[in-house]
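> below: sequence and its predicted model.
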Amino acid sequence: MQPFTARTIEIISAIPQGQVMTYGQIAAAAGSPRAARQVVRILHSMSVKYGLPWHRVVNGKGEIALQEEAAVQEQTWNLEAEGVEVLPGGRIDLNRYQYRPENG
């Protein structure tokens, strides 16, 4: 496993319940600020294998980025079950819910 992939899995695994991180924020924390799409790929291919809390990852605007309606609904339900308010259009208030680990 590549170091960026391992670090990305570690970061996503550490997102606390009731909080979210953005793809770009995770990429930067994993050492490659321009690799947000790689974070998407890692989530898509490794969420089940590593039990990642994929629902806690949103785009840079605080929006649910999934396209399939069933997946959007599942992410919305998972976030709301953790106390995250999902606004119309699948938006999350990053000022309120964004996780900012102390080490970056």
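Looks like it arrived, so ask away. Numbering: from 1, shown residues only.

> please count neighbours and contacts with C-alpha atoms only from this point.
Fine.

> quick one: the helices in this structure?
Under the criterion DSSP state H, helices of the chain are mapped to 3-13, 23-29, 36-50, 69-81, 94-97.

> alright, now check it against this:
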Amino acid sequence: MDDDYVEAVLALVEDVPAGRVTTYGALARAVGTGGPRQVGRVMALHGDAVPWWRVVHADGRPATCHGGTAVDRLREEGVPLMARGRVDVRATEVS
């Protein structure tokens, strides 16, 4: 994986403010290459140093890594959750 791509994804994640989210697909579109899976790969390999819990699936499912702590972190930041712990992406996505 290209280091420039990794850096671009991580920089965008760092800019997501507390209480807001973005999706893997939105990050891929913002970078301009790759897709949600490539962004997910970056997050899996390099995302520990950024607010990884603010990146969710398009349907609002939080990441399941880190022992499933994403939901707790999102709640602490005041992110509204819907049924089954999903994020209301339309209400909280960074544009």
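Perfect, thanks for sending it. Note that the structure is a prediction, hence the values are computed from the model and not measured.

> quick revisit: among the helices of the first structure, single out whichever gets nearest to V57 of the first structure.
Closest to V57 of the first structure of these, according to C-alpha to C-alpha: helix 23-29, at 6.4 Å.

> would you mind listing the outside residues contacting that closest one?
Contacting residues not belonging to helix 23-29 of the first structure are listed as 8, 11-12, 33-40, 57-60, 104 [C-alpha atoms under 8 Å, 6 or more residues apart in numbering].

> what's the average distance of that helix to the second structure?
Helix 23-29 of the first structure differs from its equivalent in the second structure by a mean of 0.4 Å after superposition (mean C-alpha distance after the TM-score superposition for the first structure).

> if I look at the residue nearest the centre of the second structure, how far off is G78 of the second structure?
Nearest to the mean C-alpha position of the second structure, by C-alpha atoms, centre = their mean, lies V55 at 0.9 Å. From V55 of the second structure across to G78 of the second structure, the span is 15 Å (C-alpha to C-alpha, to the nearest Å).

> and if you look at V50 of the second structure?
From V50 of the second structure over to G78 of the second structure (counting by C-alpha to C-alpha), the distance is 18 Å.

> please apply the same query to G68 of the second structure.
Taking C-alpha to C-alpha, one finds G68 of the second structure at 17 Å from G78 of the second structure.

> cool, T33 of the second structure as well?
Using C-alpha to C-alpha, we find T33 of the second structure at a distance of 31 Å from G78 of the second structure.

> count of residues packed around the aligned partner of L10 of the second structure in the first structure?
Residue pairing (TM-score structural alignment): L10 of the second structure is matched to I9 of the first structure. When neighbours are counted by other C-alpha atoms under 10 Å, I9 of the first structure registers 22.
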